[in-house]
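> model the structure of this input:
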Amino acid sequence: MTTRQPLAIEVKPVEKGSASYETTRAAILTELASKIPKECLLPQEIIANPPLDVTDIPRTCGILSQHELDITEKYDAVALVQATSTGTLSAVDVATAFCKRAAIAHQLSCCLTDYFVEEALERAKYLDEYLKTHGRPVGPLHGCPISVKEHLPLKGHYSSWGFLVTRSFSEEDSLMVRILRDAGAIFYVKTNQPQAIMHLECTGFHGRTLNPSNISLSSGGSSGGEAALVALRGSVLGIGTDIGGSIRGPAGFCGIYGFKATAYTLPCKDFIPGGFAAELNVLASTGPMASSLRDAELFVNVIKAGKPHLEDPRVLPFPWTGFDTKIDLPLKIGIMTHDGQIVPQPPVLQALKWAEQQLSGVTNVTTKPFMPYKAATAMSSIRKAYWPDSGLPDIRACEATGEPWHPLSDWIIKDVKGERERTGSEVNELRFARDTYRSEFAMDWNRQDVDFVLCPVFVGPASAHDTAFYWNYTALFNYVDYPGVVFPTPVRAGKEKEEYPAEFSTPLGPEDEHVRQMWRESNFENAPINLQLVARKHHDNELFGALAILKDALKLQ
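Model (predicted):
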């Protein structure tokens, strides 16, 4: 049993609730701490006095053997599966290495909500025996460790939809988890998410997840636990969900790959018991968070091969062609420098400039400026569209246990908080406004004559804690339901603050001025800068086909 408190680095405590809430929360955290093996505990000095960038600690702390370092650092999911499917690596060795590294990652970032090494090793032993006996792997993910976001039901473990009162034991796997399990995956951890699963920072009853590259910054949300774990190489492949940027934001904050599919491309069956009122107006999506682009395609290949549409009729049964998708040339790529409301902070502008320069030398690729259609209108509409119930169930969920209302929860709900639930007619008005905007957005995209749009992921690098206010560059594409892939660039924020370019010296409005103020006041040193490539709705295959063409120019793995 471990007794050290806190188990993980804490740079800014989360809000405190009632005495009974804090007692229950402490018991949950103690239970998780008790599952971390003593041999995986970092020195107390690291927890008490951590460096700003903790990404090198798993490599240098001495807990992992050289073989375990090689397993967790030299393979992506595709390479791991090839190794475990041929016996080059044993599934037991792979599971052991990632379990140990995940334990380290949690202490550095507070990224986990559950940890079950014995279950993982039992599964790994079965997979090794199966390969030895049958001479073939169980499936296309044989021996691949996969991390799972907290709210996705995983048999034998707890899940919640972001509030303590919703925490419940899962008797069965959700559909996506079952497909991955049948394909040979090894499950070993669940990862942190925010209160209400509705803001771009993981703060909730499991704690605050930190950005491994700069712990004074957020890892993003709502799939921020996944992003931090992958960034620390405690996972190579995980499951995220996205209704406003919850895959793409964390992937961008932490410098990894993330894919938000068009809604119903991949299954979300059983992800939230009782459904999610926001989906009356804005559809949630799901997808992989990964250490390489080809891992993201592997994930989608496996899920689509599992024929989820036969069990979840919402899923569209179109075939997945991915990287092999034939694309009409030349590719016309719109460069979206800003959205007309907020100019992104200087490192993001630098990354866009880098990408445009890289693409300028690619045969059959042309670039042109792109401005999204009335983005400010979309952002105003989506803030209300998320809450047809005015957030009343969320408020009641907090009241039930004395759970504190977190600052970013308050921010996202402020436009509707205190109102009554909307009537059917009022919800219909919101949907009609959404669909009207979608049609106008599509026509304007056609008018600008682009195939894909390259744009920021966020208004800056990863946000300082409790300041992820502006989701403009991701939520816009949830509103129109366009797929997007987020990928790393070589650009990182510097120690010295870069100035805004002369052409953007004047703020576009109060939101832009607020973002500039945060740029001046926060420390973004070493923060990764990712970009996002977006395609039209249902053009998910074409998106991956285009990325196959752009892969070398954009230095994608």
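
> okay, CA-based contacts and neighbour counts for the rest of this
Noted.

> please enumerate the helices of the stretch 451-557 of the chain.
Here the stretch 451-557 of the chain has its helices, by DSSP state H, counting those that start in this stretch, at 472-479, 510-521, 540-550.

> where does the residue nearest to residue 416 when sequence neighbours are not counted land in three-state SS?
Distance criterion Cα to Cα, 6 or more residues apart in numbering; nearest residue to residue 416, sequence neighbours excluded, is residue 390 at 5.3 Å. Secondary structure, DSSP: H, G, I helix; E, B strand; the rest coil: residue 390 is coil.

> thought residue 390 was touching residue 423?
No. Counting by Cα atoms under 8 Å, residue 390 does not reach residue 423; the two are 11.1 Å apart.

> which of those two has more neighbours?
Higher neighbour count among residue 390 and residue 423: residue 390, with 23 against 11, using other Cα atoms under 10 Å.

> for residue 155, see how far away the more buried one is.
Between residue 390 and residue 155 the computed distance is 32 Å (Cα to Cα, to the nearest Å).

> same question for residue 415.
Where residue 155 is concerned, residue 415 sits at a distance of 37 Å (Cα to Cα).

> with residue 284 instead?
Counting by Cα to Cα, the gap from residue 284 to residue 155 is 22 Å.

> out of the two, which sits in the busier spot?
Neighbour comparison, residue 284 and residue 155: the larger count goes to residue 284, with 23 against 15 (by other Cα under 10 Å).

> now for the more buried one: which residues touch it?
241, 242, 243, 263, 478 (Cα atoms under 8 Å, 6 or more residues apart in numbering).

> what is the neighbour count of the last one?
It refers to residue 478. 24.

> wait, it sits on residue 247?
No. Between residue 478 and residue 247 there is no contact, the gap being 11.3 Å when judged by Cα under 8 Å.

> let me see the ranges of the strands in the stretch 451-557 of the chain.
For the stretch 451-557 of the chain, the strands defined by DSSP state E, counting those that start in this stretch occupy 452-456, 484-492, 528-534.

> quick one: the nearest residue to residue 470 once chain neighbours are set aside from residue 529, how far?
Sequence neighbours aside, residue 459 is the residue nearest to residue 470 in space, at 7.0 Å (criterion: Cα to Cα, 6+ apart). Residue 459 sits at a distance of 11 Å from residue 529 (criterion: Cα to Cα).

> what do you get for residue 243?
21 Å.

> higher neighbour count, the two?
Neighbour count, other Cα under 10 Å: between residue 243 and residue 529, residue 529 has more, with 30 against 26.

> could you tell me the end-to-end distance of stretch 149-165?
With Cα to Cα as the measure, the ends of stretch 149-165 fall 18 Å from one another.

> please give the structure of this sequence too, so both can be compared:
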Amino acid sequence: MSPAKIPRPAAELAADAIAVRDSTIPAAYRLPKNTQLPKNVTTVLESSGILSAAELAIVDLDATRLAEAIAARKYSAVEVTTAYVKAASVAQQVTNCLVELFAAEALERAAELDAEFERTGKVTGPFHGVPVSIKDHLDVKGHDSPSGFLDMIGNVAKEDAHMVEILRNAGAVFYCKTTNPQSLMHLETECYLGVTASPWNTDLTAGGSSGGEGALIGMKGSPIGIGTDIGGSVRSPAAACGIYSFKPSVRRLPYGGANIPVGPAGYEGILGTHGPMARGVDDLEKYMRLVASTEPWKRDPTVVSDPPSLDVKPWREVTPKRLRVGILRDDGVVRPVAPIRRALDAAVAKLKASGDFDVVDYAPFRSADNWEIISALYWPDNGKAVYDHIAGTGERVVPLTEWIISQAGGRQRSTEELWQLVARRDAFRSAFAAHWQAAGIDILLTPVGPSPAPAHNTARYWNYTSFWNLVNYPAVVFPTGAHVDPATDAEDGAYSPRNDAEAYVYDCYDAAQSEAAPLCLQTVGYIGYEEETLWATKKIVEAIQK
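As a prediction, this is how the structure comes out:
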């Protein structure tokens, strides 16, 4: 008899995966081994000497301006792709944001686009030559989709995800896949590849679960990327890394080709959505316009237009109006810490000073109930699918994996209990819609979380983002341009926390540790009003960033 095959230790499997990933970074773009890195690594791209002055100018452009420059023949697709391969290589080495870099494939695609442009005189589509990064659990043909689990290495995609296909047909160049956490359910990004850090302060999280996208774009290693969001997963990383992101209402974008290995197939108690992560509101709208123009509902019957009274159209044009902006300062459970309060106060002052907005206070609505419902809906199997994947290799259980699963209550629910939860979800949505309409607002301005990017392994308060997943409202995150300043942003210790969740957040926050963390805010619109939400956000950002 042949001896039984002995499984390799998880640590060896992880080390091999890291070595394979690292081997995809071209040798010419590697930092010297003795490089001393500052905590704020956003300066390393320029100081590294890896990118030329012309390439630094390329990666300074947002996706919209980059597409325009390529169409105007200022840059070729090969020049742009080369610049972003270099920038992504540096970003990986300082933030640990990549699962794979596929430079040769990207440059071949870029050369084909250049040749086609030269032959026809026409761009392939609105993203012609624009590099686009992809969150790991989304399928890109010919590439792995481990989705944060060691046992899923080798899960090579045979076809592009629907969203990836749309972008490829529009001329996008795919060149890398970015990290997401074990379980896909953290506001932190940690898996067998290690921890992804914020480029503004590597002692802090890059957010999650699209943390690799956040760190990469925050380092100017990508002009635009695709993330996913079921509890804050494009918004938390945007806030942690100082970029923009958009979570549309569920079913506005197609979701086919997203690997969801953390729950039972067919479960719809709570659903996620794709969302763009980028450098500006124009980029978010460009992405949404592209997807809508392909009429994805003709291929994916789950894609609908909400509310039902609206005609199904590629994209509705918004009629300009004076905006009534609601201000949510405190969700009623955890009051934001000092720098978030400062950023919101400054934003409100600018909106009022502009004279272009009606600014009103907005009362929180049953935040604790919201978390109780959504945290139970996340785990109908009490995490069984997650632990089955972990058992496949014996990999280490990340602490935040255990924590978020524990929020489900520690047991698997019966069919009847799940029905009751979904009924509670629907009743909550109806009650909240009445609350919103009674407030009479067009758009809400709110924190993204109760603190700036938290220290690693401490991100445990989700409700400033997950609230909008339960009610299914579109939400945008944008940077204010301000950052944590230890001289002004320390808590004085006089405030007495109202509950354990608030005490935890205040105990974890330290102004000195959080130095340079970006201060971002969130706008929220009514369900199905993606066009209006982005238009209103653009007006708000223009006023705040003056």
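
> just send the strands of the stretch 451-557 of structure 1 back as TSV, with distance to residue 549 of structure 1 too.
Below are these laid out as TSV (distance: least, Cα to Cα, whole Å):
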stretch	distance to residue 549 of structure 1
strand 452-456	13
strand 484-492	14
strand 528-534	13
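
> so which of these comes closest to residue 126 of structure 1?
Residue 126 of structure 1 sits nearest to strand 484-492 of all those, at 34.5 Å, using Cα to Cα.

> mean shift between that closest one and structure 2?
Taken over the aligned residues, the distance from strand 484-492 of structure 1 to structure 2 averages 0.8 Å (mean Cα distance after the TM-score superposition for structure 1).

> now that strand: which residue numbers in structure 2?
The alignment of strand 484-492 of structure 1 onto structure 2 (TM-score structural alignment) spans residues 475-483.

> ok, stretch 102-121 of structure 1 next?
Stretch 102-121 of structure 1 covers residues 88-107 of structure 2 once aligned (TM-score structural alignment).

> if we can go back for a sec, looking at structure 2, name the residue matched to the residue nearest to residue 470 of structure 1.
Under TM-score structural alignment, residue 459 of structure 1 pairs with residue 450 in structure 2.

> now do the contacts for residue 427 of structure 1.
280, 281, 388.

> tell me how far the counterpart of it in structure 2 lies from residue 436 of structure 2.
Correspondence of residue 427 of structure 1 to structure 2, assessed by TM-score structural alignment: residue 418. Residue 418 of structure 2 sits 27 Å away from residue 436 of structure 2, going by Cα to Cα.

> the match of residue 459 of structure 1 contacts residue 337, correct?
Yes. Using Cα under 8 Å, residue 450 of structure 2 is in contact with residue 337, at 6.1 Å.

> report the central residue of structure 2.
Nearest residue to the geometric centre of structure 2 (Cα atoms, centre = their mean): residue 234, 1.9 Å.

> in what helix or strand does residue 404 of structure 2 lie?
helix 399-406 (DSSP states H and E).

> structure 1: matching residues for that helix?
Against structure 1, helix 399-406 of structure 2 falls on residues 407-414 (TM-score structural alignment).

> sorry, back to before: which one of residue 450 and residue 337 of structure 2 has more residues nearby?
residue 450 (27 against 21).

> residues in contact with that one?
334, 335, 336, 337, 340, 461, 464, 505.

> which of these tops the neighbour count?
Neighbour max across the contacts of residue 450 of structure 2 (other Cα under 10 Å) = residue 340, 27 neighbours.

> so how far is residue 462 of structure 1 from the aligned partner of that one in structure 1?
Using TM-score structural alignment, the partner of residue 340 of structure 2 in structure 1 is residue 348. Distance from residue 348 of structure 1 to residue 462 of structure 1, counting by Cα to Cα: 11 Å.

> how about residue 24 of structure 1, what's its partner in structure 2?
Checking TM-score structural alignment: residue 24 of structure 1 goes with residue 13.

> can you count the residues close to the nearest residue to its match once chain neighbours are set aside?
Excluding the flanking residues, the one nearest residue 13 of structure 2 by Cα to Cα, 6+ apart is residue 150, at 7.3 Å. By other Cα under 10 Å, the residues close to residue 150 of structure 2 number 25.

> contact partners for the alignment partner in structure 1 of residue 150 of structure 2?
By TM-score structural alignment, residue 150 of structure 2 lines up with residue 164 in structure 1. Contact analysis of residue 164 of structure 1 by Cα under 8 Å, 6+ apart lists 25, 205, 397, 398, 401, 403.

> ok, so of these, who is nearest residue 322 of structure 1?
residue 205 (38.2 Å).

> so who does the aligned residue in structure 2 for that closest one touch?
Residue correspondence, TM-score structural alignment: residue 205 of structure 1 in this structure matches residue 192 in structure 2. Counting by Cα under 8 Å, 6+ apart, residue 192 of structure 2 touches 14, 148, 149, 150, 182, 395.

> tell me the SS of the second one?
State at residue 148 of structure 2, reduced to three classes by three-state DSSP: coil.

> and the end-to-end length of the match of stretch 102-121 of structure 1?
End residues of stretch 88-107 of structure 2 are separated by 14 Å (Cα to Cα).

> run a quick neighbour tally on residue 174 of structure 1.
So residue 174 of structure 1, with other Cα under 10 Å, has 19 neighbours.

> ok, now which ones touch it?
152, 153, 154, 269, 270, 271.

> look up how far residue 61 of structure 1 lies from it.
36 Å.

> again with residue 390 of structure 1
Residue 390 of structure 1 is 48 Å from residue 61 of structure 1, by Cα to Cα.
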